[in-house]
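Colleague: With the sequence up front, the predicted model follows.
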Amino acid sequence: MTTLANPMQQELQIQQQIQLITELNQQHVRQVMDYSKGFLDKTFPLARGSHKDVASYVVYYQQLLAFFQDGSTSGLQEPAQFIALIGHRETPEALLLQNDGRHVELVLNRRGMQGSQDPAGIDDIQLQTTVPECHWFSLISGRQISCRSRAEKSFTAKDGSDYLL
């Protein structure tokens, strides 16, 4: 019996360790997302409320609207900071914001690793860096993003024209 119990105990310990690592990882992702949304609140503040409480983003005419769980909405405090989007205005795949000449992209994907856990579906927040060449940085993963992966993106300006980075 002890030989059977030993492998079973080991399997149970492994499962418990995997569960603990998963919980720690989820907690870390929530902390990173909270920090990132705090960045959005400081750099791209809403007229009312916080990006932390947004349930979805929609483009209405040429304005970015944030919808909250209670049905209320808010635009950006500075509407001109919204520049372009990818996808449909009612269900955008990405939103492009601009502050002091630098772009920030909100990648929206409710099926993505982070997006499936986020009420607004934010899967990543990518920042254009100050390096002269094309360099972007992911706030969520902490990794640099190559220009090749960004070259495939086709943005539509808020007026409906093509927007090139």
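Modeller: Perfect, I can see it now.

Colleague: For the rest of this, base every contact and every neighbour count on C-alpha atoms.
Modeller: Noted.

Colleague: Count the neighbours of Phe155 for me.
Modeller: By the criterion of other C-alpha atoms under 10 Å, Phe155 has 20 neighbours.

Colleague: ok, second structure coming up, stack it against the first:
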Amino acid sequence: MAITIINNTNKAQQETPFMAEAVYAVETMDTSKREEKQNQIKSLLDQLFPLTKGSHKDVTNYLLDYHHLVVFFKDGGCSGLRNPGKFVAFTGHRSSPNTILLKDNSGSHVEIIFGHHEPGKNTLVTIEDIEMETCTTFTQDFGLAAMRHWISLLKRDEKSNHKAHREDKEYTAKNGDDYQLACCFSI
């Protein structure tokens, strides 16, 4: 049992630098090259949340089947996440979600926000934005608390800096329950 814990700990520790490198590659891209940016952001998804087969670059539709995220390709094939447990919640309709919420091994959330897409059309999905959760912890009189921030990878503010904001977010969990992420919470 101790070996399993050590291996899981090492895996989570190795994921963080890899995620940082992948995010940096997306952040340093020229935002004026929309198609290239879409390919790069989908490559990031392939690295962080790989599919059992295929690539996020070739997806025409994301939908939810019971508790699973299913993707469809132009050739009619379908796939799911290699690690289905990383899909946790969504907004919108199960057949055409507005957003999907994934969770990495460290417990941080990644929100994928889709652009306008017509289900049934055989065109590639456009990702409007990806927001990554980052938390700041601080001590209180009665314990440890945290503040959740969201960093946008695609959208920029008026000074061309990455947008960062703090807000409460509400989703539908994959089992149909409410899934809420408050900007301030106790640990």
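Modeller: Thanks, I have it. Model, not experiment: these values are computed from the prediction.

Colleague: Find me the equivalent region of stretch 63-82 of structure 2 in structure 1.
Modeller: Under TM-score structural alignment, the match for stretch 63-82 of structure 2 in structure 1 covers residues 58-77.

Colleague: how long is the matching stretch from one end to the other?
Modeller: 16 Å (C-alpha to C-alpha, to the nearest Å).

Colleague: Over to stretch 123-131 of structure 2?
Modeller: Span of stretch 123-131 of structure 2 from end to end, C-alpha to C-alpha: 23 Å.

Colleague: how far out from the middle of the chain is it?
Modeller: Relative to its parent chain, stretch 123-131 of structure 2 has a centroid offset of 11 Å by C-alpha atoms, centre = their mean, to the nearest Å.

Colleague: Would you mind listing the outside residues contacting the match of stretch 63-82 of structure 2?
Modeller: Stretch 58-77 of structure 1 is contacted by residues 44-49, 51, 53-57, 79, 82, 89-92, 158-159 when judged by C-alpha atoms under 8 Å, 6 or more residues apart in numbering.

Colleague: Kindly report the same for stretch 50-57 of structure 2.
Modeller: Outside stretch 50-57 of structure 2, the residues within contact range by C-alpha under 8 Å, 6+ apart are 38-39, 42-43, 45-46, 79-83, 124.

Colleague: mind redoing it with 10 Å?
Modeller: Contacting residues not belonging to stretch 50-57 of structure 2 are listed as 38-47, 49, 62, 70-73, 77-84, 124-126 [C-alpha atoms under 10 Å, 6 or more residues apart in numbering].

Colleague: Restricted to strands, list those.
Modeller: 62, 70-73, 78-80 (DSSP state E).

Colleague: Going along the chain, name the helices of structure 2.
Modeller: For structure 2, the helices defined by DSSP state H cover 2-27, 34-48.

Colleague: which one of those has the most crowded surroundings?
Modeller: helix 34-48 (a mean of 18; mean count of other C-alpha atoms under 10 Å).

Colleague: ok, back up a step: of the ones in strands among the contacts of stretch 50-57 of structure 2, just say which sits nearest to Lys155 of structure 2.
Modeller: Nearest to Lys155 of structure 2 among those, counting by C-alpha to C-alpha, is Tyr62 at 21.6 Å.
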